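*Asks:* Got a predicted structure plus its sequence, pasted below:
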Amino acid sequence: MSKKHRKEHHEEHADESWLIPYADLMTLLLALFLVLYAMSAADAQKFEQMSAAFSSAFNSTGGGSNILDHDSAVPLEQSSKTPKTTDNMEIEAAKERAKDLQAQKEQEQLEQLQAQLNEYMKKNGLSDQLSTKLNHSELRITIKDSALFDSGHATLKEESEKVAETIGSMLKPYKGYQIIIRGHTDNVPIKNSRFASNWDLSSARALNFMKVVLERSQLNPKHFQAVGMGEYHPIVSNDNAEGRAQNRRVEVTIVRKYSNHTKTLTTPAN
């Protein structure tokens, strides 16, 4: 009788040991979904906070290895970014190489143009009136005002129009460059019926020279600027007649397009 009673008592309590692995499985699934969610989120800081919280909770149960201890999410993110970073670097490097080649071609063009100008000056005995200078930002042609204008006037002398025409024809093959023509005076004040100041005189000289260049060469006017600089950018002192004569000038500047990529410079002046 007692044995039967004990048996019936044992059957009333079903085996519940399956609940432990079931609960562990549910916990792991919950953790997995949370990790997947955290990995898809843009805010890495929130993921780290969530990971720390769950790590603390799981470790306190002593329930074996904690999947949040593994930092596989970080390498995955890095591996996804690495190819993009490499591609971007290669693209940028290719762009830099292309610009270097263009700068090299530009350097060769400006050196050729400078050589043509120097040869023209030499053949026509103008080396004391014109000079050229090539540097990292521009090719500059400097023309003394006495080679172009009568004193106090802004109309090109008839024999000097040939200079403007020649410069224009030499510029024709080199399209796309910005051309800036600047007029400069000395510091002696001028005031006559035509010009109220050196600003007016220098501006008129630059503009008139530019007009002749454009008329004779048929170059695109949108690439040209005429600027009056007045007396405020001397290249030497105005204390004597020789210095003032050098400061009275017209400058034709061909502006480089790839000045930051120029590595080899030539700066002879004639």
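*Replies:* Done, it's in. Everything quoted here is computed from the prediction, not taken from an experiment. Residues are numbered from 1 along each chain as shown.
*Asks:* hey, let's count contacts and neighbours off CA atoms from now on
*Replies:* OK.
*Asks:* could you pull out the helices for the stretch 1-150 of the chain?
*Replies:* All helices of the stretch 1-150 of the chain, identified by DSSP state H, counting those that start in this stretch, fall at 2-12, 19-40, 44-61, 73-123.
*Asks:* Quick one: closest of those to S137.
*Replies:* In terms of Cα to Cα, the element of the helices of the stretch 1-150 of the chain nearest to S137 is helix 73-123, at 10.5 Å.
*Asks:* Please work out the angle formed by the directions of that closest one and helix 19-40.
*Replies:* 10 degrees (axes from the mean of the first three to the mean of the last three Cα atoms, to 10 degrees).
*Asks:* circling back: so can I have JSON lines of the helices of the stretch 1-150 of the chain showing mean neighbour count and distance to T132?
*Replies:* Below are those laid out as JSON lines (neighbours: other Cα atoms under 10 Å; distance: least, Cα to Cα, whole Å):
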{"stretch": "helix 2-12", "mean neighbour count": "9", "distance to T132": "111"}
{"stretch": "helix 19-40", "mean neighbour count": "13", "distance to T132": "63"}
{"stretch": "helix 44-61", "mean neighbour count": "14", "distance to T132": "60"}
{"stretch": "helix 73-123", "mean neighbour count": "14", "distance to T132": "7"}
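*Asks:* Let's have these in JSON lines, adding distance to A154.
*Replies:* Shown next, in JSON lines, are the helices of the stretch 1-150 of the chain (distance: least, Cα to Cα, whole Å):
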{"stretch": "helix 2-12", "distance to A154": "121"}
{"stretch": "helix 19-40", "distance to A154": "73"}
{"stretch": "helix 44-61", "distance to A154": "70"}
{"stretch": "helix 73-123", "distance to A154": "23"}
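*Asks:* Please compare the first structure with the one that follows:
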Amino acid sequence: MPQKFQLVLSSFKGSFYMLPGGKTFTEAPLMDMGQQMTSMTSEKAGDELDESQQNAVFVFQAEIKDKRIQITTDERGVVITFASDVYFEGSSAELKDDMKLVLQKLSKVLKTLPNYFRVEGHTDNSVIPEEFFGKNSPTNWDLSTGRSLNVLKYLIDNDFVKPE
């Protein structure tokens, strides 16, 4: 049976969350963390997972050095965490140009894997002011959904992934 990976993209309340059992490739703390890519453990773990990890570290070495991305592993596989304040404005679902460049790099990692993926979004710690939108003001739930959809749409619209 072919190796399967699941990719999860999530941002969360502006703080870095280390999943239990993870190990890090960097020792220094990252900036405000918010985006997270997770590649789930394959049926053929071990060397293949190590290779995926090494490939991701190679592709994102500049971002790791700048503490904009951190790569860890846990029982699910490779976890790529992005600094939220670098890739989204506060209370915004619009992708910054830097995020688009990172997603282009991510596509290089994805193309080496027989994978399926899921995109999840969470919010930053900003409150969306009601005065901008009236009583139907978007909530942080709307923000997390918007971020997820914008990431997925960008990946699909640029032929980085196929919507299968």
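*Replies:* Structure received. Bear in mind the structure is a predicted one, so any value in this text is a computation, not a measurement.
*Asks:* rewinding a little: out of the helices of the stretch 1-150 of structure 1, flag the one nearest I180 of structure 1.
*Replies:* That would be helix 73-123 among the helices of the stretch 1-150 of structure 1, by Cα to Cα, at 15.3 Å.
*Asks:* So which other helices or strands are in contact with the closest one?
*Replies:* Packing partners of helix 73-123 of structure 1 (3 or more Cα pairs under 8 Å, 6 or more residues apart in numbering; DSSP states H and E): strand 130-134, helix 161-171.
*Asks:* one more time with 10 Å
*Replies:* The elements that helix 73-123 of structure 1 packs onto, with contact taken as 3 or more Cα pairs under 10 Å, 6 or more residues apart in numbering; DSSP states H and E, are helix 19-40, strand 130-134, strand 138-144, helix 161-171.
*Asks:* Just send these back as CSV, with distance to K211 of structure 1 too.
*Replies:* Below are those laid out as CSV (distance: least, Cα to Cα, whole Å):
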stretch, distance to K211 of structure 1
helix 19-40, 65
strand 130-134, 19
strand 138-144, 16
helix 161-171, 9
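*Asks:* So which of these is nearest A103 of structure 1?
*Replies:* Of all these, it is strand 138-144 that lies closest to A103 of structure 1, at 12.2 Å by Cα to Cα.
*Asks:* Read off where the closest one ends up in structure 2.
*Replies:* Under TM-score structural alignment, strand 138-144 of structure 1 corresponds to residues 77-83 of structure 2.
*Asks:* Just give me how far the matching stretch sits from the chain centre.
*Replies:* Relative to its parent chain, stretch 77-83 of structure 2 has a centroid offset of 6 Å by Cα atoms, centre = their mean, to the nearest Å.
*Asks:* Nearest to A245 of structure 1, out of the helices of the stretch 1-150 of structure 1?
*Replies:* Nearest of the helices of the stretch 1-150 of structure 1 (Cα to Cα): helix 73-123, 19.2 Å.
*Asks:* quick check: angle from the closest one to strand 130-134?
*Replies:* On the basis of the same axes, to 10 degrees, helix 73-123 of structure 1 is oriented at 160 degrees to strand 130-134.
*Asks:* and the angle for helix 73-123 of structure 1 with helix 161-171?
*Replies:* Using the same axes, to 10 degrees: helix 73-123 of structure 1 against helix 161-171 is 150 degrees.
*Asks:* distance between helix 73-123 of structure 1 and the chain's centre?
*Replies:* That offset, for helix 73-123 of structure 1, works out to 11 Å (Cα atoms, centre = their mean).
*Asks:* same deal with stretch 111-128 of structure 2?
*Replies:* With Cα atoms, centre = their mean, you get 5 Å for stretch 111-128 of structure 2.
*Asks:* measure that stretch end to end?
*Replies:* End-to-end span of stretch 111-128 of structure 2 (Cα to Cα, to the nearest Å): 36 Å.
*Asks:* and if you look at stretch 80-87 of structure 2?
*Replies:* End to end - Cα to Cα - stretch 80-87 of structure 2 spans 14 Å.
*Asks:* mean distance, it to its aligned residues in structure 1?
*Replies:* Here stretch 80-87 of structure 2, set against structure 1 after superposition, deviates by a mean of 1.5 Å using mean Cα distance after the TM-score superposition for structure 1.
*Asks:* Any idea how far that stretch is from the middle of the chain?
*Replies:* 7 Å.
*Asks:* residues touching P21 of structure 1, list them.
*Replies:* P21 of structure 1 makes contact with T27, according to Cα atoms under 10 Å, 6 or more residues apart in numbering.
*Asks:* ok, now E161 of structure 1?
*Replies:* A147, L148, T155, F209, V212, V213, R216.
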